[in-house]
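K.L.:
here is a sequence together with a model predicted from it:
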Amino acid sequence: MPRPTLASATTWITAAATHHPDDLIDHLMLCLGISRRRTRRLLGQLVDAHWLVEEGSKRRPHYRPGPMRQVVRRYALAGLAEDCPWAQDFAPFFDLRPNVARLAQHAFTELLNNAIDHSGGSGVTVSMRQTGLHLQMLVSDDGCGLFQRIEQAWQIDDPRLAMLELGKGKLTTQPARHLGQGLFYVARAADVFDLHANRHGFQRRPGHSGWADVRPIERQGTSIYLAIALDTPRTLDQVLRSHADDGYGFDHTEVSLRLLTGPSTWLESRAQARRVTARLSAFRRAHLDFSGIDEIGPAFADELFRVYASAHPQVQLVPEAAAPRVAAMIASVQ
């Protein structure tokens, strides 16, 4: 067996210390096939790095998980039920406030269910880590990739346009079984949310401007990373009510317009405006995020704020973070 390292030990020491608080040294000697001296040295490193807390005496040490905690598990997707891994393999080993634990369970089960139902892969790896400030989660499947799946179902072959639609919510490749709002609310339950698939990466952070490009993870399938602040006052109930006019209805959405822009691409055409308004009739209100956009063309503004607005009076279009020239162009066509 390879010599255990501090990095490799962090993936399993939390569970080991929980299950073997009084005989952890003997347990690791047996499992790792290493001497007592090497085992004590490894445990000392884990204590120094805050992965373990050592109590008791030198002769009879007692170990418990420290403020740094982590569990990493891989599952076959066939026959997997997403609630069991959370309840059995993850929840017992973390020390979380009730509102954070509820947010984490919601995110965990939604992301794992997406891998089961949508990825078309054979396996999924789940990693959850607790640091001094955040709970971090990474769910990676080995399927075809989210943007390829959207292309197959919706004929959208540009990942940025796919992200535009996915970011609106109510987009699903299995409408008979899903509402298409899982990722929408999981992204809003987190303080950082990264989505990686098919050599593209996008990130959403509260207080920042919509969805932004990030360097993608180069691997097969879909990988989703999120982080939740351990001291967040946010509750799952608040998240689920955040886009409802009343109760839990999904009544209003957000559209990150800079997904339609690029180094040499501005918001100029009516075709771009029609991409913005696609499927907006499913909502009562759409918040249009103009963050990072200094100006727009008259055709884009006219198609969006006069033509579409006149044809769909039941949908309220709310421009947000509009720069002065953007606001002036919108006003000129209304």
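P.N.:
Yep, that arrived. Just so you know, these numbers come straight off a predicted model, no measurement behind them.

K.L.:
use CA for all of it now, contacts and neighbours both
P.N.:
Will do.

K.L.:
where do the helices of the stretch 151-300 of the chain begin and end?
P.N.:
Per DSSP state H, counting those that start in this stretch, the stretch 151-300 of the chain carries helices over the ranges 159-168, 182-189, 236-241, 270-277, 298-302.

K.L.:
can you show me the strands along the stretch 101-250 of the chain?
P.N.:
123-130, 134-141, 192-197, 200-204, 211-213, 222-229 (DSSP state E, counting those that start in this stretch).

K.L.:
to Ala282, which of these lies closest?
P.N.:
strand 211-213 (20.9 Å; CA to CA).

K.L.:
picking up where we left off before, of all the helices of the stretch 151-300 of the chain, which one is nearest Arg258?
P.N.:
It's helix 159-168; of the helices of the stretch 151-300 of the chain, that one is closest to Arg258 (CA to CA) at 9.2 Å.

K.L.:
same for the closest one, what does it pack against?
P.N.:
helix 146-154, helix 182-189, strand 252-256 (3 or more CA pairs under 8 Å, 6 or more residues apart in numbering; DSSP states H and E).

K.L.:
what helices and strands are in contact with the first one?
P.N.:
For helix 146-154, the packing partners by 3+ CA pairs under 8 Å, 6+ apart come out as helix 159-168.

K.L.:
how far away from the center of its chain is the helix it packs on?
P.N.:
Here helix 159-168 shows a centroid-to-chain-centroid distance of 15 Å under the convention CA atoms, centre = their mean, to the nearest Å.

K.L.:
tilt between that helix and strand 192-197?
P.N.:
Going by axes from the mean of the first three to the mean of the last three CA atoms, to 10 degrees, helix 159-168 is angled at 130 degrees with respect to strand 192-197.

K.L.:
and for stretch 150-162, what's in contact with it?
P.N.:
147-148, 173, 200, 259-260 (CA atoms under 8 Å, 6 or more residues apart in numbering).

K.L.:
second one coming, line it up with the first:
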Amino acid sequence: MRFDQNKKQTIRRYILEKIDQGDPTLSKTVSETFGINQATVHGYIKELIDENIIQRVRRGVYELITQEYRYSLKRSEGHLDSDTYAYDTYFKQHIADFASNVREIWAYTFSEMINNVMDHSNAENLHLLVTQSYLSTSVLITDDGVGIFKKIKDHFDFDTLDDAIGELFKGKLTTDSENHSGEGIFFSSKLMDSFMILSDQKIFLGNKYESNSIISIPQHQQCGTSVFMELSNFTQKRTQEVFDLYANVDGGFTKTRVPLKNMFDTSPVSRSQAKRVCNRLDNFEEVILDFEGLEWMGQGFAHQIFVVFQNAHPQILLTPVNMNEAVTKMYQHVTS
């Protein structure tokens, strides 16, 4: 059976995705999905091996070939004087052949994270690790400066590091409001497929709550901050489309989404917890409160947000989403 080039590329990409996912019955899965025999599947696999895209681990098991590139920058040598130096000198070459929307996302997120190191960390050294496979590209940016969560906590006088991390979920948070908008981490976490910040023995992870929790790291961690970002080389995301999700008709950053599961280890019950959620929400016109993963909420928590805060800020649209039956009942109880 002969396929046109687009169909062949679709099959090859599917094979690579299944390899990346560790599918134990690769040939059978591909064969059944596309209605082709397993001999044809093996032909595609051989092509991918010959092109150094994958390698055989053992019979029937393959893995994507990855390449790693390491770079070091020093503030004392002027490497951190511009947020474009690291991008133009070291990173741009690795994404030069990608589609324009992919390059645009990387240009924004990479520069934003480098800028954070330049302006906020007081770091002398910055290390880059770029890892690429046929399917994706990841970047690990590590510095030896002031930990980002501690800096936020101290600047805003928050009680705990968890409070500081919780504010990052909302956006519009900066320790230098004269020179920064506080949007970089928020939008970078939305644009990337995977986004993680490790600092001060804590981890902030972007996207869904299963991997987007505030996790304590028990082992010793050196000073500084590490940022990990990963994006599909074939993503269909577009920077402007993601920005528009959180903007009003004039293009302002007026909307935010708060994943409540990320902020609390257990179902929230108290007014003090609600006040943590409501902190700085008056900076937005619309707030989506995402209850996914929460089994229940206390009456005090619900009343503080949906009655006390809402009555004090009637101009703000509060929209609860992903509520189960128990959470919905409590919401209706306090608002009726």
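P.N.:
In hand now; what should we look at? As the structure is a prediction and not an experimental result, all values here were calculated from the model.

K.L.:
still on that earlier bit, and the furthest pair within the contacts of stretch 150-162 of structure 1?
P.N.:
Thr173 and Leu260 (22.4 Å).

K.L.:
average gap between the lengthiest helix in structure 1 and structure 2?
P.N.:
In structure 1, taking DSSP state H as the definition, the longest helix is helix 98-118. Its matched residues in structure 2 lie on average 0.7 Å from helix 98-118 of structure 1 after superposition (mean CA distance after the TM-score superposition for structure 1).

K.L.:
corresponding residues in structure 2 for that helix?
P.N.:
Under TM-score structural alignment, the match for helix 98-118 of structure 1 in structure 2 covers residues 100-120.

K.L.:
return the set of buried residues in the matching stretch.
P.N.:
101-107, 109-120 (16 or more other CA atoms under 10 Å).

K.L.:
now do that stretch: everything it contacts.
P.N.:
80-84, 86-87, 95-96, 123, 126, 141, 143, 145-146, 148, 175, 184-185, 188, 191, 227, 233-239.

K.L.:
so how far is it off the chain centroid?
P.N.:
13 Å.

K.L.:
returning to what we had before: tell me the angle the longest helix of structure 1 makes with helix 146-154.
P.N.:
Using the same axes, to 10 degrees, helix 98-118 of structure 1 lies at 60 degrees relative to helix 146-154.

K.L.:
and the angle for helix 98-118 of structure 1 with strand 222-229?
P.N.:
170 degrees.

K.L.:
what sits against the aligned residue in structure 2 for Leu183 of structure 1?
P.N.:
Alignment note: Leu183 of structure 1 maps to Ile185 in structure 2; criterion TM-score structural alignment. Residues in contact with Ile185 of structure 2 (CA under 8 Å, 6+ apart) are 112-113, 168, 171.

K.L.:
how much space separates Ala9 of structure 1 from Leu43 of structure 1?
P.N.:
Noted for Ala9 of structure 1: a distance of 9 Å to Leu43 of structure 1, by CA to CA, to the nearest Å.

K.L.:
swap in His62 of structure 1?
P.N.:
For His62 of structure 1, the distance to Leu43 of structure 1 - CA to CA - is 11 Å.

K.L.:
tally of neighbours for the corresponding residue of structure 2 for Trp154 of structure 1?
P.N.:
Aligning on TM-score structural alignment places Trp154 of structure 1 opposite Phe156 in structure 2. For Phe156 of structure 2, the neighbour count with other CA atoms under 10 Å is 13.

K.L.:
ditto for Asn198 of structure 1
P.N.:
Neighbours of Asn198 of structure 1 using other CA under 10 Å come to 19.

K.L.:
aligned to it, what sits in structure 2?
P.N.:
Under TM-score structural alignment, Asn198 of structure 1 pairs with Asp200 in structure 2.

K.L.:
can the strands of the stretch 101-250 of structure 1 go into CSV with extra columns for distance to Asp158 of structure 1 and mean neighbour count?
P.N.:
What follows is these, written out as CSV (distance: least, CA to CA, whole Å; neighbours: other CA atoms under 10 Å):
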stretch, distance to Asp158 of structure 1, mean neighbour count
strand 123-130, 25, 20
strand 134-141, 21, 23
strand 192-197, 12, 23
strand 200-204, 10, 21
strand 211-213, 14, 18
strand 222-229, 16, 23
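
K.L.:
possible to save those strands as TSV with distance to Gly56 of structure 1?
P.N.:
Below are these laid out as TSV (distance: least, CA to CA, whole Å):
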stretch	distance to Gly56 of structure 1
strand 123-130	25
strand 134-141	29
strand 192-197	39
strand 200-204	45
strand 211-213	50
strand 222-229	32
